[in-house]
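> sequence and predicted structure, then a few things I'm wondering about:
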Amino acid sequence: MKIVSSPHPVAITGVILAGGRGSRMGGEDKGLILWQNTPLYQHVLQRLQPQVTTVWINANRNIEVYQQSGVPVIKDTLADFPGPLAGMLAALQQAETEWVVFTSCDTPCLPDNLVQHLWQQKNEALAVWARTEERDHPTLALLHRSLADSLQSYLARGDRKLMLFLTQAGGHSVLFMQSAEKFRNFNCPEDLL
């Protein structure tokens, strides 16, 4: 495990969420799609790694390819690709750190102060997520691992709405001013141009 000096006083696990179906990308594994000749998840890894104690990748296919990055790969504990909350649950259940920060695999320009700003603005909340002036970015979130049980119950009821879970957990958004370009994500092939 690589320990780095960080701007927050506690160990934080970073998790890149790459476990989705990639439906809007024609079923391709979004994290492995090339942008600027590098897989999207590699861009995210390079930006996230200096901000956290350790990084994991949550993936449900192409595990061997993701393992080539040298970081641990964890799979969803629930079947049938139930969405980002399933990846979050798997990480919260396995994390050794109290706090886990999540990023999507298709947000290659992440700000270098993502974790620091979420940490500084969380106050007493057990969940916070990024927001720009334009919209919320709930897959870019900092969660306390104590939320694992309530998240498991939420998913067991068939609920899948990420924002609803985060707000029910008492969470709030954290505004990143003039940062829309940093949070740009790639949902369909046209976004890669």
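Received, thanks. Numbering: from 1, shown residues only.
> from here on, contacts and neighbour counts on C-alpha atoms
Noted.
> helices or strands up against the longest helix along the chain?
The longest helix of the chain (DSSP state H) is helix 84-94. Packed against helix 84-94 by the contact rule (3 or more C-alpha pairs under 8 Å, 6 or more residues apart in numbering; DSSP states H and E) you find strand 12-18, strand 54-59, strand 99-104, helix 148-156.
> also this one, for the comparison:
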Amino acid sequence: MPEPVLAVILAGGLARRMGGGDKPLRSLAGQPLLEHVLERLRPQVAGIILNANGDPARFAAHGLPVVPDSLPDFPGPLAGVLAGLDWAAAHRPEVTTLLSVPGDTPFLPPDLVARLRAARAAAGTPMACAASGGWPHPPIALWPVALRGALRAALLAGERTIMRWTARFGCASAEWSTDPIDPFFNVNAPEDLAAAEALLRGGAAGS
């Protein structure tokens, strides 16, 4: 039986290209973007938490623990990963691995966790991240809870780049095809929402 994996959805950014506000709460095909992410994740993980800053009540309808960054000034996705690792250590001690995904990726593949696990095992590395079309997606990755102390120290020392930090320990890569759709398509701007709607209407996104 594979070890349980806890997922953290990263929603702690400022969404400047969307005009501010919470990207995961934007509507896509009649439901919040966040719900599309949750539908993809739920069958693959043993639990899901949301990394977001500010009033957690705005996410209450989704029934998720909301965990803010523990460091000030929005230091980026690594801070969200650290928040997830710390929450796992405190509340789910049986979990040794965290999956991180951005809150604006509505087409995550159904084999995300399985293939990241396989890549990590094959490479003998503590971490694995997703890639598609030859491009890495560092925020979509598996992280060992045991490295949370090292990550906190790096963030406090000013580290903000995921790939530079993971390179210290070793991070495998799992590649997905972008045909017929990039499973890691992310909604950064209003035109991306329109494109995602079109993909869903056309059936290219699958399920």
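Alright, I've got the coordinates. Given the structure is predicted, the values throughout are model-derived calculations rather than measurements.
> Provide the aligned range in the second structure for the longest helix of the first structure.
Using TM-score structural alignment, helix 84-94 of the first structure lines up with residues 77-87 of the second structure.
> from the chain's centroid, how far away is the matching stretch?
How far stretch 77-87 of the second structure lies from its chain's middle: 11 Å, per C-alpha atoms, centre = their mean, to the nearest Å.
> mean shift between that stretch and the first structure?
Here stretch 77-87 of the second structure, set against the first structure after superposition, deviates by a mean of 0.8 Å using mean C-alpha distance after the TM-score superposition for the first structure.
> contacts for that stretch, please.
For stretch 77-87 of the second structure, the external contacting residues (C-alpha atoms under 8 Å, 6 or more residues apart in numbering) are 7-8, 10, 12-13, 49, 51-52, 67-71, 98, 100, 139, 144-145, 148, 151-152, 155, 160-162.
> mind running it again at 6 Å?
8, 51, 69, 145 (C-alpha atoms under 6 Å, 6 or more residues apart in numbering).
> then stretch 119-127 of the second structure?
128, 142-143, 170-172, 174.
> any idea how far the counterpart of Asp112 of the first structure in the second structure is from Gln44 of the second structure?
Aligned by TM-score structural alignment, Asp112 of the first structure pairs with Pro110 of the second structure. According to C-alpha to C-alpha, to the nearest Å, Pro110 of the second structure stands 7 Å off from Gln44 of the second structure.
> look up how far Asn60 of the first structure lies from the aligned residue in the first structure for Glu39 of the second structure.
In the first structure, the residue paired with Glu39 of the second structure is Gln46, using TM-score structural alignment. Using C-alpha to C-alpha, one gets 21 Å for the distance from Gln46 of the first structure to Asn60 of the first structure.
> now swap in Gly14 of the first structure and tell me
Gly14 of the first structure sits 17 Å away from Asn60 of the first structure when distances are taken as C-alpha to C-alpha.
> Gln46 and Asn60 of the first structure - which one has more neighbours?
With neighbours defined as other C-alpha atoms under 10 Å, Gln46 of the first structure and Asn60 compare such that Asn60 has more, 21 against 14.
> map that one across to the second structure for me.
With TM-score structural alignment defining the correspondence, Asn60 of the first structure maps onto Asn53 in the second structure.
> could you do Gly31 of the first structure as well?
Checking TM-score structural alignment: Gly31 of the first structure goes with Pro24.
> cool, and Gly14 of the first structure?
Alignment note (TM-score structural alignment): Gly14 of the first structure maps to Ala7 of the second structure.
> and what of Thr132 of the first structure?
Alignment note (TM-score structural alignment): Thr132 of the first structure maps to Ser132 of the second structure.
> strands of the second structure, start to end?
In the second structure, the strands defined using DSSP state E lie at 5-10, 27-28, 31-32, 47-51, 66-67, 97-102, 127-132, 135-144, 171-176.
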